[in-house]
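[1] Quick one: sequence plus predicted model below, questions after.
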Amino acid sequence: MNESIAKTLAVLPDKPGVYIMRDEHGKIIYIGKAVVLKNRVRSYFRNLASHTVKVKALVAKVAEIETIVTDSEVEALILECNLIKKHRPRYNIMLKDDKTYPYLKVTLQEDFPRIYVTRRQLRDGAKYYGPYADAGAMHATVKLLRSMFPLRNCRKMNTDRPCLQYHIKRCLAPCAGYVSREDYGKMIKAVCMLLDGRTSELERELKLQMQQAAENYAFEEAARVRDQLQAVIRINEQQKAVTSGGDLDIVGLAKDSSGTCLQIFFVRGGKLIGRDNFFLQNDDDSDQEILTAFIKQYYNEASFVPREILLPVLPAADELIVLEEWLTARAGRKVEFLQPRRGTKRELLHLAVENAAKLLEERLRKGQVSLKTEEQAAEELQKALQLPNALERIDCFDISHTQGTETVASMVVFRNGKPCKKDYRRYKIESTEGKPDDFKSMQEVVYRRYKDYEELPSLVII
């Protein structure tokens, strides 16, 4: 333990908050929260022999600790979620994909809302559905909605003449004033009910609209609503009734040598309306730690939080209380985590676990993942080359030319064994134009790369 950390440990606050651990380069490597910062942070540096391999590796790299005090543990939880999302520290359990998952956005803040796919969730008055891990299923949902409801999909409404979408009956042309805001609003309400999984309620609503339109002799409108009703009835018949009622999320977990898969079943109004799967990076983390980290990341972004969330393993008792309090505040009603032991809910949870395990098996069978992680590959390369330090960054260079002209160099970068495409570079070589000389070309590109560059790699391959 260095002197800086010893001084920090001596003056840690006796309050709830978030702690941020940095390495010798100032890079954030772990973010956590605590009921009492003093007790939690000090625990990392006591009884090191009893810690997991991951915690030992983390402690060995910590050079600086920063703390942020909050008024409550719930505030600390929210801050922890937002900081992890922003900084994506190496030693936190993370969703495997670096990209953000897409949402369906319904622009309720507009007079005539539209629906489209987005990866950003803003506080702009719109309603968001997701996140969707399966982009194919999400786009299929959008296609279904647009076939059922003639929604506008243009960004601007600065025209007095309807476009082709109106003439092929895929839009009601609000831009040309062909539909009232009230009538268009009824259609958007139906879209939201369908996305919420309230198909039975929507079915009753559409029947009422159809009858009213027919009574008013608006037969064309009644026929359009009839077509929507028939589509909703088909969807309702396809959805399987699994419980007597209520909204549930059911999270199944499976692990193997390639990683961890979490399968979520969405039950709305007692019917199974869909499912999604996510992958998490894990080392020697327990199921309880993985589920706790997943709950924080998923429900910090989720557009809807059900009343009950079924889990194969409950979070630790102190975490459980804070998570339920946090989600209850988010949802505006009581939310609780359950670990069912018998009955229908237990069967559903078992089914979710089986599906997660099956998905991992399929990925392995198709050869989509290697049994060795990228980090393990980097560690093996370090041992093979007998290098003293971990290969946190590798730069690779190559030269190419066309019969001595148009000489270029390319550089690819690996961080902790993973390709880092945002750091890739291409250089136009000037010193050997017209005279092919790979050695001189390599000399130029390496000099240009590192003459003013502060972050030197662990290994350069040419």
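    Happy to help now that I have it.
[2] Could you use CA atoms for every contact and neighbour count after this?
    Fine.
[3] What is the distance between stretch 182-193 and the centre of its chain?
    Put simply, stretch 182-193 sits 29 Å off its chain's centre (Cα atoms, centre = their mean, to the nearest Å).
[4] Show me which residues of that stretch are buried.
    184, 187-188, 190-193 (16 or more other Cα atoms under 10 Å).
[5] mind checking which helix or strand Gln228 is in?
    Assigned by DSSP states H and E, Gln228 belongs to helix 219-238.
[6] The stretch 251-400 of the chain: strands as residue ranges?
    259-268, 271-280, 308-310, 336-338, 393-402 (DSSP state E, counting those that start in this stretch).
[7] list the helices and strands the helix holding Gln228 packs on?
    helix 135-148, helix 199-215 (3 or more Cα pairs under 8 Å, 6 or more residues apart in numbering; DSSP states H and E).
[8] Can you mark which positions in the last one are buried?
    Across helix 199-215, burial judged by 16+ other Cα under 10 Å covers 199-200, 202-203, 205-207, 209-211, 213.
[9] residue contacts, Ile68?
    Applying Cα atoms under 8 Å, 6 or more residues apart in numbering, we find Ile68 in contact with 17-19.
[10] So Arg425 versus Lys418, what's the distance?
    16 Å (Cα to Cα, to the nearest Å).
[11] The two: who's more crowded?
    Higher neighbour count among Arg425 and Lys418: Lys418, with 16 against 13, using other Cα atoms under 10 Å.
[12] what about the nearest residue to the more buried one once chain neighbours are set aside, how many residues close to it?
    Nearest non-adjacent residue to Lys418, counting by Cα to Cα, 6 or more residues apart in numbering: Glu374, 5.8 Å away. For Glu374, the neighbour count with other Cα under 10 Å is 16.
[13] max-length helix in this structure?
    helix 343-365 (DSSP state H).
[14] Buried ones in that one, by neighbour count?
    Applying a neighbour-count criterion of 16+ other Cα under 10 Å, one finds 345-346, 348-353, 355-357, 359-360, 364 buried in helix 343-365.
[15] Then stretch 218-232?
    Quick answer for stretch 218-232 (16+ other Cα under 10 Å): 222, 225-226, 228-229, 231-232.
[16] Can I get those in TSV including distance to Gln368?
    Output for the buried residues of stretch 218-232, formatted as TSV (distance: Cα to Cα, whole Å):
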residue	distance to Gln368
Ala222	50
Val225	45
Arg226	45
Gln228	40
Leu229	41
Ala231	36
Val232	37
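[17] want to compare, so here's the second one:
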Amino acid sequence: MLDQIRSLPHQAGIYQYLDEKGRILYIGKAKNLSKRVKSYFNLTPTLSPKMTLSLRIQKMLSETVGLHYIIVENEHDALILENSLIKQLKPKYNILLRDDKTYPYLYVDMEEKYPRFELTRKIIKGKGVRYFGPFSVGARDILDSLYELLKLVQKKSCLKGKKGCLFYQMEQCLAPCEFPIPRETYLPMVTQGIEWIQNKRRLIKQLETKMEFYSESLRFEEALVLRDRIERISKSELTSQIDMASNENYDVFAIALNETRACILRLFIREGKVASSTHDFLPLSLSFSLDEAYERTLIGFYGNEIPPIIAPILTAHPFESREWVRDHLTTLFGKKASIEIPQRGGKKELIDLALTNAYELLRTQQPSNESLLYTLQELFKLDTLPRRIEIFDNSHFGGTAPVGAMVVYDNGHFDKKGYRTFHLQSHDEYGQMSEMLRRRIEGFADNPPPDLWVLDGGETLRILAVDLLNSHGVHLDVIAISKEKIDAKAHRAKGSARDILHTDDDTLRLEGTDKRLQFVQMLRDEAHRSAITFHKKSKLKLDQHSKLLSTHGISQAKIHKLLEYYGTFEAIAKSDFETLQELIGAKDAKNIQNCYQEEISK
């Protein structure tokens, strides 16, 4: 390794530190690979970490036995490649943030004769377009509220008609499609809508008045809908007495720490007022670095698309790669990006506001099952506290309609938006799990790996998962749970089932009353429920398609042959005549095409 370090090129690139098992410990970037990597080590008299480095870096280097590097054209490419590889490979000493989602904006095009409010995540062409946001939550609720409280043109298509529709009859629209409504009469409603977006307290007051009316009229279901909507709109609001005395925009990023966690808070200032805020928590561990946390936060938030509103960026702390990130965002935005660390004045007040709220979130929002997760980490000897867990199970009926399901448990609850289902080709449990896990690994670039995988199966499937991950250079904790057998039957009774837990070092049989076992059983049962539900839907669809082909004279044997070849009925429906003819003959091929043509024409 010493000779390799001495011969590193003086070019931009990324470097990877590897442990004795060849697993990636850390991925870093460099304008000059030779200078950067050498800055970590004393090269004489023997290779050793520099004592001036942080304890985190010294610990990482003490585990390092190998080095890989990739040369790129420039610093910008190095930053992009580093970010992509960290998301895919989840190195032990890098920070992985999952907040890569884009936040919606509300916009209105004032050049239209009758402007309407709409949602967008991208830039809309037009000189008269005004944007509001971004909104972490409540954007759809705000939009729905505007159309319920104001007599705006409800749908884009409404203006194409020539007669007032149901919205006019419900007194929710002035019907400019039928009546000569002057633009001057219409625009004050748009102005009112803008005011409510910018001052959500006034919008909430209007909604509360309407909710009370529904309640007094005994329309309780409608009142409950408004109550929930008010709650979601309120979540995006962070009240502040700060008056910027200007109409400036800022994106503010602050990271606060306590003994166990970090809170990353994003604060969006629009036209001198707090528009919305959002936050995430990050566990403190050996991998944590404030410098890297800011870098990952900014790169993850802005992604690879130009935001509708490009605002100067304020951060609460300086960070090492600020110039790298600024240059990357300059390239992305097509204009010079600004990243400041204000020390005084109104901008510093914004930083203080963000930090104050971040510390308050750390104090008040404690994970409900944090202690249980720590006991799981200790029991299973996990490298990472398992805050985010993906659980896999597959289902089929006699080899028919094989499917798989992945459910996600994240910070104390099941994350339904993270669930995934898979149509599978394999007919045995091993092949099905292999197919499902391969597809999940291929998606790590867009949806980063979790802290832990849990498989419904035995040691063989656990080893399969570990081998697949290692073959892709990903180090991820994996456990499996297999059902206890009583009289050759699976026993699932909660509180008494002693299911077997398979870990990297051991096979565990915990008491049925053990909270740790019951937690893993709960995860397994949710994955099983999801897989069974998806299988039932798939089997019903399969039976419907099979019956359809049978009524057109296609035998079950030939249907099975087609499914073996094409995989799905959708693929059969789209297949060409020549291939069908080779598989089942010209007559049946013609019948199949006629069958699906009839379905399309219905």
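    On my side now, so go ahead. Here the structure is a predicted model, which is why all the values come from computation and not from measurement.
[18] Send over the TM-score of the superposed chains.
    Remark: TM-score between the superposed chains equals 0.60 [TM-score structural alignment, normalised by the length of structure 1]; 367 aligned residues with a Cα RMSD of 5.3 Å.
[19] Surely Ile14 of structure 2 is within a strand?
    Yes. Assessed by DSSP: H, G, I helix; E, B strand; the rest coil, Ile14 of structure 2 belongs to a strand.
[20] Structure 1: which residue goes with that one?
    Using TM-score structural alignment, the partner of Ile14 of structure 2 in structure 1 is Val18.
[21] Just confirm its match contacts Val36, I think it does.
    No. The pair Val18 of structure 1 / Val36 is not scored as a contact, 9.6 Å apart, by Cα atoms under 8 Å.
[22] can you give me the helices in the stretch 51-200 of structure 1?
    Applying DSSP state H, counting those that start in this stretch to the stretch 51-200 of structure 1 gives helices spanning 53-61, 73-87, 135-148, 164-167, 181-195, 199-215.
[23] With respect to Asp398 of structure 1, which of those lies nearest?
    helix 73-87 (31.7 Å; Cα to Cα).
[24] can you pull the buried residues of the closest one?
    Quick answer for helix 73-87 of structure 1 (16+ other Cα under 10 Å): 73-85.
[25] Same question for stretch 369-378 of structure 1.
    Buried, per 16+ other Cα under 10 Å, within stretch 369-378 of structure 1: 373-375, 378.
[26] Val322 of structure 1: which of the helices of the stretch 51-200 of structure 1 is closest?
    Once the helices of the stretch 51-200 of structure 1 are compared by Cα to Cα, helix 73-87 is nearest, at 5.9 Å.
[27] What is that closest one packed up against?
    So helix 73-87 of structure 1, by 3+ Cα pairs under 8 Å, 6+ apart, packs with strand 17-22, strand 28-34, helix 287-301, helix 317-331.
[28] Just put these in JSON lines and tack on mean neighbour count and distance to Asp276 of structure 1.
    Shown next, in JSON lines, are the helices and strands packed on helix 73-87 of structure 1 (neighbours: other Cα atoms under 10 Å; distance: least, Cα to Cα, whole Å):
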{"stretch": "strand 17-22", "mean neighbour count": "23", "distance to Asp276 of structure 1": "31"}
{"stretch": "strand 28-34", "mean neighbour count": "22", "distance to Asp276 of structure 1": "27"}
{"stretch": "helix 287-301", "mean neighbour count": "18", "distance to Asp276 of structure 1": "12"}
{"stretch": "helix 317-331", "mean neighbour count": "16", "distance to Asp276 of structure 1": "20"}
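[29] residues touching Phe135 of structure 2, list them.
    Here Phe135 of structure 2 is in contact with 103-105, 236, 275-277 (criterion: Cα under 8 Å, 6+ apart).
[30] Which single one of the residues you listed is nearest to Arg438 of structure 2?
    Tyr103 (29.8 Å).
[31] wouldn't the closest one be in contact with Lys122 here?
    No. Using Cα under 8 Å, Tyr103 of structure 2 makes no contact with Lys122, being 9.9 Å away.
[32] hang on, the earlier thing: let me know which of the strands of the stretch 251-400 of structure 1 is the nearest to Thr8 of structure 1.
    For Thr8 of structure 1, the closest of the strands of the stretch 251-400 of structure 1 is strand 393-402, at 29.7 Å, according to Cα to Cα.
[33] so the helix ranked longest in structure 2 matches what in structure 1?
    Counting by DSSP H, the longest helix found in structure 2 is helix 515-550. The counterpart of helix 515-550 of structure 2 in structure 1, using TM-score structural alignment, is absent.
[34] Over to stretch 322-336 of structure 2?
    Mapped onto structure 1 using TM-score structural alignment, stretch 322-336 of structure 2 spans residues 320-334.
[35] Kindly report the same for stretch 220-235 of structure 2.
    So stretch 220-235 of structure 2 sits over no part of structure 1, by TM-score structural alignment.
[36] tell me which residues in that stretch are buried?
    By 16+ other Cα under 10 Å, the buried positions in stretch 220-235 of structure 2 come out as 223, 226-227, 229-230, 232-234.
[37] and those residues as a markdown table, adding secondary structure and distance to Leu580 of structure 2?
    Formatted as a markdown table, the buried residues of stretch 220-235 of structure 2 follow (DSSP: H, G, I helix; E, B strand; the rest coil; distance: Cα to Cα, whole Å):
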| residue | secondary structure | distance to Leu580 of structure 2 |
| --- | --- | --- |
| Ala223 | helix | 57 |
| Leu226 | helix | 55 |
| Arg227 | helix | 57 |
| Arg229 | helix | 53 |
| Ile230 | helix | 57 |
| Arg232 | helix | 53 |
| Ile233 | helix | 55 |
| Ser234 | helix | 58 |
